[in-house]
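In: Predicted model and sequence below, questions to follow.
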Amino acid sequence: MKILLSQFLEQHHLSIRQAAIMTGVPRSTIGDIVTGRVSPTLATMEQLAAGLKTTISNLYESEYK
């Protein structure tokens, strides 16, 4: 599964800093997820989805949506 966080942020005109403020996830963590350096935990994806007011499935590319 591909993480679509960078596309989501771009579509909603959000910076990594803004996303960090909205979600409580550190800027460095979001940056690492966006660049593909780390694979986020489910807890982190839940926190991102809640703060960005979306579902986790909107942050992943999957054939099972």
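Out: Alright, I've got the coordinates. Numbers count the residues shown, from 1 in each chain.

In: contacts and neighbour counts: CA atoms only from here.
Out: Will do.

In: All the strands of this structure, residue numbers only.
Out: Along the chain, counting by DSSP state E, strands occupy 2-3, 60-61.

In: Switch those strands over to a markdown table; also include distance to L52 and mean neighbour count.
Out: Shown next, in a markdown table, are the strands of the chain (distance: least, Cα to Cα, whole Å; neighbours: other Cα atoms under 10 Å):
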| stretch | distance to L52 | mean neighbour count |
| --- | --- | --- |
| strand 2-3 | 15 | 16 |
| strand 60-61 | 14 | 14 |
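
In: okay, now the one to match up with it:
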Amino acid sequence: MKLEILIKEYRLKKDLSIRDLEKISKINRSVISRIENNKTYYPNIYTVCKLATALKISLNDLVKY
């Protein structure tokens, strides 16, 4: 599964809005939205790590495919 789909899926499973994830991860909600909607190139590893930590999942869960 693609990264953007996984991020959105995990966010929704945890009942978080993009604004909630922004507060937890300290990543701007427009960046999160662009990632989830595949409007940006693959984000850098730092951003992916921050999102994984905020979602309380392992980095491997997001990048294993």
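Out: Received, thanks. Since we're looking at a predicted model, the values are computed, not measured.

In: Structural similarity score between the chains, please.
Out: Remark: TM-score between the superposed chains equals 0.82 [TM-score structural alignment, normalised by the length of the first structure]; 62 aligned residues with a Cα RMSD of 1.5 Å.

In: one step back: TSV please, covering the strands of the first structure and showing distance to L48 of the first structure.
Out: Converted to TSV, the strands of the first structure look like this (distance: least, Cα to Cα, whole Å):
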stretch	distance to L48 of the first structure
strand 2-3	12
strand 60-61	12
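
In: mind checking which of those strands is nearest L14 of the first structure?
Out: Using Cα to Cα as the criterion, the shortest distance between L14 of the first structure and the strands of the first structure is 16.3 Å, found for strand 2-3.

In: what does the closest one contact?
Out: Strand 2-3 of the first structure has contacts (Cα atoms under 8 Å, 6 or more residues apart in numbering) with 33-34, 59-62.

In: in the second structure, what residues pair with stretch 8-24 of the first structure?
Out: Following TM-score structural alignment, the aligned partner range for stretch 8-24 of the first structure in the second structure is 10-26.

In: Okay then, goodbye and thanks.
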